[in-house]
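> 3D, please:
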Amino acid sequence: MPSALPLADPAPADGLLPHSVTDDAATRNLGIYVHVPFCRVRCGYCDFNTYTSEELRGAKRSDYAGQAIEEVALASHVLEASGLPDREATTVFFGGGTPTLLPVTDLAEMLAAIVVAWGLAPGAEVTTEANPDSVDRDYLFALKAAGFTRVSFGMQSAVPHVLATLERTHDPARIPLVVAWAREAGLQVSLDLIYGTPGESLDDWNTSIDAVLAENPDHVSAYALIIEDGTKLARQIRRGEVAAPSDDLQADMYELLDAKLAAAGYEWYEVSNWARTDGNRSRHNLAYWQGHDWWGIGPGAHSHVGGVRWWNVKHPAAYADRILAGLSPAAGRETLDAETRRVERVLLLTRIREGLRIDELEPSGRVAVAGLIADELVNATAALRGSVELTLRGRLLADAVVRRLLEA
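Prediction:
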C-alpha cells in the first residue's frame, strides 16, 4: 500500500467499528490483505511502505508472523463485536514489500490463522506477490501445500537496462524458471509489468511484452511508471540525471500491450489488468474496485468495512509496540459520507470492464454520457445496455472521463 497516510480522526484503541457497518453487510464479500513490509533493497521508484534490514530500527522479520496473527485475532473479535454477520473470506492477498522474503512457514502460519478466524469460502482465491529471485521450486510447492492458489511475480521488464534503472535485482532469465515451477506446483500465475521507465524505448517494451506472452500467464498487470515525490528516481529526474517519462510514449506502450494481449486471447477487465478467462481475474483487486469489505493486516495496511476506512501505523517497530500492548494498530480512520462514497463508486467502477450503471449517475452525469460516446471515450453499444464502458481511448483518459461524469 502507498506510504502516505491521510489526515483523519484518531482510531479507537480497541478498534471497534460503528454500528453503521452492519448495513447491507450480507451483500458484501470479505477479503483479507496481509502487508509484509520487507524488501531486500529499496527500488528507486518505490514509495510503498517497505523497509530494508537497515531501516527496521529494532523490529525483526522473524517476529512479524506472530504479530500479524495477533492482528488477525483482533480483527476477528472486532468484526464479531461490531455486529457483522459471519462471513468466510472470499480472497486473501499477501502483498508488500516482498512477502516471499519470509520463510514459507511464516506465510503458511498467517494463512492458517486467517482460516481459523473466518474460514475460506469455496473456491477462495489466495495470492502472494513474489520477486522472481525470492522463490525456488520447493518454496512454490510449499505455498500450494499451504493453501495458496495464485502467485503474482514482479517481472516489471525483460530488458536488463530497464530493470537496472528501476533497481530491480532479478535476472530476466529467471522468469521462465519461476513460472514453470509455479505451474508445476498447480498455482495460477500473474506477471506484473511497469512501462514508461526513463530510457525505455518502444522496442524495449515490445521485448518485454513478447517475453510475457512466451510464458502464457493466466493474468497480466501493467502500470505506467509514476514518479512519486521523495523517491530516489524523482531526485534523479530533478537533477537531470535521467529523463522524465513521456506521456505520449506511455500511451503508445499501453496501446501496443493491449493489442498484443488481445491478439493472444487476453481480455482487459480493469484499466491496468488483463486475464485469459474470467476465472483468471484477480478477485481480490476486483473487490477493492467494487466496494466490498477488506481488512488490511500489517504496518501501514489500509482497511475498509461498510463505509469506514482506516489505516495502521506505518513503521514495523510502532506496529509491534501496538500489537504487544494488546491495542489496535490503527493510526486513524474516517467514516465516508454519502457523497464521498458516491464519488468513489463512480471513480472505481468506471475503471472495470463491466463499468458503472448509467442510472447510478446524477442527472448531469447521465447527460455527459452522450458527449463521451461522441468523443469515442465510452462504448456506445454498452451504453445502450445501460452501462458506462470505456473504449481503448477512454482507458487512456480514464481520469478525464470520471471528471466529466461527476461534473455538476
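> For the rest of this, base every contact and every neighbour count on C-alpha atoms.
OK.
> hey, where'd the strands end up in the stretch 201-350 of the chain?
219-224, 267-270, 273-275, 293-297, 302-305, 308-312, 330-335 (DSSP state E, counting those that start in this stretch).
> Outside of the first one itself, list whatever touches it.
The list of residues contacting strand 219-224 from outside it, by C-alpha atoms under 8 Å, 6 or more residues apart in numbering, reads 189-196, 250, 272-276, 280-281.
> To check against the first, give me the structure of this:
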Amino acid sequence: MTSTERPAPDTGGGPFGVPATAAGFGVYVHVPFCSVRCGYCDFNTYTADELGEGATRATYASSALQEVRRMAEAVGPRPVETVFFGGGTPTQLPADDLVGVLRSIDEHLGLRPGAEVTTEANPDSVTPASLARLREGGFTRISFGVQSAVPHVLATLDRTHDPARVPDAVRWAREAGFEQVSLDLIYGTPGESMDDWRTSLDQAVSLEPDHVSAYALIVEDGTAFARKVRRGEVVMPDDDETADKYLLADATLTAAGLGWYELSNWARDEAAQCRHNLLYWHGAEWWGVGPGAHSYVDRRRWWNVKHPAAYAQRLAAGEPVEADGEDIDAPTAALERIMLEIRLRSGLPLAALDPSVGAQVPVLAARGLLDIVDERLVLTLEGRLLADAVVRDLTD
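The predicted model follows:
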C-alpha cells in the first residue's frame, strides 16, 4: 500500500518544464495555532500553553503582514492564482485577521480575477457569522478537518469536535456562499473497523461536498502517537486492511459522483479540484508566509524559522526569517516531477522519464499498474495502491 500522506509543497517551477508564469503563482499562509495538539500531528503547530513569550494569536496577523510586504519587495507585483491558509487551524484567528492578510496579498501582489482562496477549518472553530465574514472578505473555498464521523476514532486521534457539528458547519458554509466545500478524512486509525470507515464515508457523501481528501494515517517520528505505537499501547492496521479502506473510499466517493484526480483527492468536477495543490503538483512557484512555511521561487526552495516567537522577533528586528534553503538542480527536479505528477489522474508524460528507465514502462503496464494514454503514464487502481513502488521502478 502506498503512503497517501499529503505531499509537502516543496517542488519547483521551471525545472518541471512548466513556466512559472503559465502555471501560476501561489501564496501559502501558515497559521500555527491549534486548541489541542493531536497526537498524530507533526505539523508546525502550537497550543496557547506552548507559545511562551513573544508570540500570540492577537499579534500573529501583524507579523504575517510584514512578511507579505517582504514578499512583494522580493517578487514584485505578481498576479496570484491561489491563496491557501493552512495550519494548524487558521480559523483559530478572528475572521477579520484572515481577511486582513488576504487583502494585503491582494494589495501588494494582486489577486487574479477568479483566484481560488482557501482556508482550512475545524468544524468547532467556525460560526455562521465568521464564515459569512470570510466569504465577504474574498475566501472562495473551505476545507473542514472532519477526519472521522465515529466518536471513538476521533478520541484516538485526539480530535475534539463533535461529529454532529459537521453538518451544521457545512450548511453554514453553503449559506455564506462558499463556492467550494471540501472535507478531509483520515483512515487507518488503530481501532477503526471497516464499518467505522464506511460510516465516515457515508456521512461525508451525504453532505454533498464538492471535494474530499482521504489520507491514510501516517505515524510520524517524534509524535505522541509514535510513542504509543512503540510502547505497544496502540497497534496500527496492516497494509492489506489499509488498502481495503482505500478501495472502499474510492468506490464510495466514485458512486457519489466524485472522481479521483490525485491519489488521495476526489472532486465533483474539474472546477472543484484544489487549484492550489495542483499548483504544487505541477511545479509552479509559491511563497509561504508564516513560521516554518516553505517557499519555492527562481529554482530555490527555502523554509522559515519554525517557532512563532522567533519568527515575530526576526520580523520586528528587520532580520531575515529564512532558517535554511537549497537550490534545486536538474536531477532533483526531474525526480520530484516523477514523484508528484505520477500521483495525478492526468498522468506523467513519457518524455519526463530518463531513457534508462524507459524499459520499465511496458513491464509496469503488463503488471496492470500503468495505462499509457496520449503519451502519458496514468496509474490504474492497482497502481494507485502501489504508487511508491511504481515511482521506485521509474527512478532507479
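> Nearest to residue 257 of structure 1, out of the strands of the stretch 201-350 of structure 1?
Nearest to residue 257 of structure 1, of all the strands of the stretch 201-350 of structure 1, is strand 219-224, at 8.7 Å by C-alpha to C-alpha.
> what's the average distance of the closest one to structure 2?
The superposed strand 219-224 of structure 1 is, by mean C-alpha distance after the TM-score superposition for structure 1, a mean 0.3 Å from where its aligned residues fall in structure 2.
> What about the contacts of strand 219-224 of structure 1, which are in helices?
residue 250 (DSSP state H).
> Tell me the most packed of the contacts of strand 219-224 of structure 1, by neighbour count.
Of all the contacts of strand 219-224 of structure 1, the highest neighbour tally under other C-alpha atoms under 10 Å goes to residue 190, namely 28 neighbours.
> What residue in structure 2 is paired with it?
When structure 2 is aligned by TM-score structural alignment, the residue opposite residue 190 of structure 1 is residue 182.
> does that match really touch residue 140, like I thought?
No: counting by C-alpha atoms under 8 Å, residue 182 of structure 2 does not reach residue 140; the two are 11.3 Å apart.
> Helix, strand, or coil at residue 94 of structure 1?
Assigned by DSSP: H, G, I helix; E, B strand; the rest coil, the conformation of residue 94 of structure 1 is strand.
> what's the distance between residue 44 of structure 1 and residue 406 of structure 1?
35 Å (C-alpha to C-alpha, to the nearest Å).
> do the same with residue 264 of structure 1
Distance, residue 264 of structure 1 to residue 406 of structure 1, by C-alpha to C-alpha: 35 Å.
> quick one, which of these two is more surrounded?
Per other C-alpha under 10 Å, whichever of residue 264 of structure 1 and residue 406 has more neighbours is residue 406, with 19 against 12.
> Thought residue 344 was touching the more buried one, still the case?
No: assessed by C-alpha under 8 Å, residue 406 of structure 1 is found out of contact with residue 344, at 10.3 Å.
> How about the contacts made by the residue lying closest to residue 59 of structure 1 once chain neighbours are set aside?
Distances taken as C-alpha to C-alpha, 6 or more residues apart in numbering place residue 317 nearest to residue 59 of structure 1, at 4.9 Å, with adjacent residues excluded. For residue 317 of structure 1, the residues meeting the contact criterion (C-alpha under 8 Å, 6+ apart) are 56-59.
> Can I get these in TSV including neighbour count, distance to residue 160 of structure 1 and secondary structure?
Formatted as TSV, the contacts of residue 317 of structure 1 follow (neighbours: other C-alpha atoms under 10 Å; distance: C-alpha to C-alpha, whole Å; DSSP: H, G, I helix; E, B strand; the rest coil):
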residue	neighbour count	distance to residue 160 of structure 1	secondary structure
56	16	30	coil
57	12	33	coil
58	10	35	coil
59	17	34	coil
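> now, among the residues you listed, which is nearest to residue 231 of structure 1?
Of all these, residue 56 has the smallest distance to residue 231 of structure 1: 18.4 Å, by C-alpha to C-alpha.
> ok, the closest one to residue 319 of structure 1 distance?
From residue 56 of structure 1 to residue 319 of structure 1 the distance is 11 Å (C-alpha to C-alpha).
> again with residue 180 of structure 1
37 Å.
> Of those two, which one has the most company?
Between residue 180 of structure 1 and residue 319, counted using other C-alpha under 10 Å, residue 319 has the larger neighbour count: 25 against 15.
> so what corresponds to residue 200 of structure 1 in structure 2?
By TM-score structural alignment, residue 200 of structure 1 lines up with residue 192.
> hang on, isn't that match packed against residue 153?
Yes: between residue 192 of structure 2 and residue 153 there is a contact at 6.1 Å, judged by C-alpha under 8 Å.
> Looking at the two, which is more packed in?
Neighbours were counted for residue 192 of structure 2 and for residue 153 using other C-alpha under 10 Å; residue 153 has more, 22 against 18.
> which residues in structure 2 does the longest strand along structure 1 align to?
In terms of residue count, the longest strand belonging to structure 1 (DSSP state E) is strand 120-130. Mapping strand 120-130 of structure 1 onto structure 2 (TM-score structural alignment) gives residues 111-121.
> I'd like to know how many residues surround residue 52 of structure 1.
Residue 52 of structure 1 has 13 neighbours, counted by other C-alpha under 10 Å.
> What's the match for it in structure 2?
Under TM-score structural alignment, residue 52 of structure 1 pairs with residue 47 in structure 2.
> and what of residue 309 of structure 1?
In structure 2, residue 309 of structure 1 lines up with residue 301, judged by TM-score structural alignment.
> Now do the helices in the stretch 151-300 of structure 1.
For the stretch 151-300 of structure 1, the helices defined by DSSP state H, counting those that start in this stretch cover 160-166, 174-185, 202-215, 232-238, 247-263, 283-290.
> Good, wrapping up.
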